[in-house]
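Need coordinates for the below:
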Amino acid sequence: MDALNPRALFPAPAPAGSRPTIGVLALQGDVREHALALQAAGARPVTVRRARDLGDAPGQRLDGIVLPGGESTTMSTLLTGFGMLEPLRALLRAGLPAYGSCAGMILLADRALGLEEGQATVGGIDMTVRRNAFGRQVDSYEEDLDAPALGASASRPLHAVFIRAPWVESVGADVEVLATTRAGRAGEGQGGAGGRIVAVRQGPLLATSFHPEVGGESRVHDVFVAMVTHRA
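Purely as a prediction, here's the structure:
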């Protein structure tokens, strides 16, 4: 099985000295929760608060980066204000693996609907996402997903927590769909029945609408650390 495919799940734990260094963008959002999940998955998490924390090339300071959930407009504003937007774009173009959850998914989208005026994305995944598609804060909810590509099964479903979450409207030919909501169970507030795309991968970039770091779901971080480890 191709080691770069997210179906290559759960590799043997890496020796402590060879753990990949994965940054967590620490401008807003679930930074601590992502760091703990990365550590449990065998990585060495570090916080990224300034442009110099990114390094100039993949592998110089970071082997990968996580863009956490939060408020996508605020995160875009802070990335621009701290001079991090263009360096991050350059690193992703150069092949730095990245995982974005919720607002992080919006940041990784090439196209996004419902953005505020002037709101920028980092881009990298050939997809169109809709901001706040599942509704407002009061519409937050949890459900088990159809996600066999992430190791989900009838006996061990992948449980997802959605908080003011986006969904994916459409993807390009090179984007792999990893998870969808279950038809008839989700999206009742702003889009009808379920079956919405909520996890994707394109090359070294991974994105989810939901928050695995909040729900205690380890498999998404296991997949991302495996992607980073096999790419390093």
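
from here on, contacts and neighbour counts on C-alpha atoms
Noted.

Distance-wise, check R19 relative to A94.
R19 sits 21 Å away from A94, going by CA to CA, to the nearest Å.

ok, now G42?
24 Å.

now do I125
In terms of CA to CA, I125 sits 14 Å off from A94.

do the same with P68
21 Å.

Hmm, H159 and E143 touching each other?
Yes. Contact criterion CA atoms under 8 Å: E143 and H159 qualify, at 5.7 Å.

The protein: strands as residue ranges?
Here the chain has its strands, by DSSP state E, at 21-25, 44-48, 64-67, 98-101, 109-113, 125-130, 141-145, 158-162, 167-171, 176-180, 197-202, 205-208.

To compare with the earlier structure, here is another sequence to fold:
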Amino acid sequence: MTDAPVPHLGVLAVQGDVREHRAALEASGARTTAVRRPAELAAVDGLVLPGGESTTIDKLTRIFDLRDPLRARIAQGMPVYGSCAGMILLADRILDGHREQQTLGGMDITVRRNAFGRQVDSYECDLPIAGIAGGPVRAIFIRAPWVEECGERVEVLAAVEAKGESHPVVVRQGNLLATSFHPEVTGDHRVHALFVEMVRSAT
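Here you go, the predicted structure:
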């Protein structure tokens, strides 16, 4: 009997929690690379788009000549996980975005930037997530987006009640996974383990 293959995953390393995501992925059985150049992107089996400032990440992907290669790999079916700003980057549509802000796209969702409010409105909760065993995941929302609308192919894995309505905060569409929150900062690697298994299944 052979061991399961070790996926080679990249973390987009132009801004955000790169080190924390790499540590969580490696604890979940992957080897990792910081991705700043197209050649590094071409070598990985899957990619994490970390949190940070979505407009800044958008600009930097263009400066580093990564935007078109990223869009091409996503269109080809490469597994991608986006957390917080990464969710915004994966969305096909943005509400409250800056005028020139662009996304990489791929997920048939509409997201609202800073939906929960400013930094002072950041909060934590215990969040049950479909497909993740072992009880709720501690979710930390920091200037987080939420999903306003989903297409038919999008699975809502978790939602929260906020401002009198239920809003999706964990969504999946095929090989694409996105969360509004930052699992890389809690020490609970179950979201990353789910993504690693998605990559194994895809490769």
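
ok so, going back, the more surrounded of E143 and H159 of the first structure?
H159 (18 against 15; other CA atoms under 10 Å).

residues contacting that one?
The contact partners of H159 of the first structure, taken as CA atoms under 8 Å, 6 or more residues apart in numbering, are 142-145, 215, 217.

can we see that at 10 Å?
Counting by CA atoms under 10 Å, 6 or more residues apart in numbering, H159 of the first structure touches 142-147, 152, 210-212, 215-217.

corresponding residue for E152 of the second structure in the first structure?
Using TM-score structural alignment, the equivalent of E152 of the second structure in the first structure is A173.

Give me the neighbour count for that match.
For A173 of the first structure, the count of nearby residues is 9 (other CA under 10 Å).

The first structure: which residue goes with G106 of the second structure?
Matched by TM-score structural alignment, G106 of the second structure corresponds to G124 in the first structure.

Mind checking which of G42 and A94 of the first structure has more residues around it?
Ranked by neighbour count (other CA under 10 Å), G42 of the first structure and A94 place G42 first, with 23 against 12.

Which residue in the second structure aligns with the more buried one?
Applying TM-score structural alignment, one finds that G42 of the first structure aligns to G29 in the second structure.

what about the residue nearest to that match when sequence neighbours are not counted, distance to A202 of the second structure?
The spatially closest residue to G29 of the second structure, leaving aside those adjacent along the chain, is V6, at 6.5 Å (CA to CA, 6 or more residues apart in numbering). Distance, V6 of the second structure to A202 of the second structure, by CA to CA: 13 Å.

Next: E53 of the second structure.
29 Å.

ok, S101 of the first structure - contacts?
29-30, 34, 66-70, 107-108, 165-166, 198-199, 206-213, 220.

shouldn't A159 of the second structure be in contact with A139?
No. Using CA atoms under 10 Å, A159 of the second structure is not in contact with A139; the gap is 11.2 Å.

what touches both of those two?
Jointly contacting A159 of the second structure and A139 under the rule CA under 10 Å, 6+ apart are 127-128, 169, 180.

ok, the residue mapped onto A133 of the second structure from the first structure to G69 of the first structure distance?
Mapped onto the first structure by TM-score structural alignment, A133 of the second structure lines up with G151. If you measure G151 of the first structure against G69 of the first structure using CA to CA, the figure is 22 Å.
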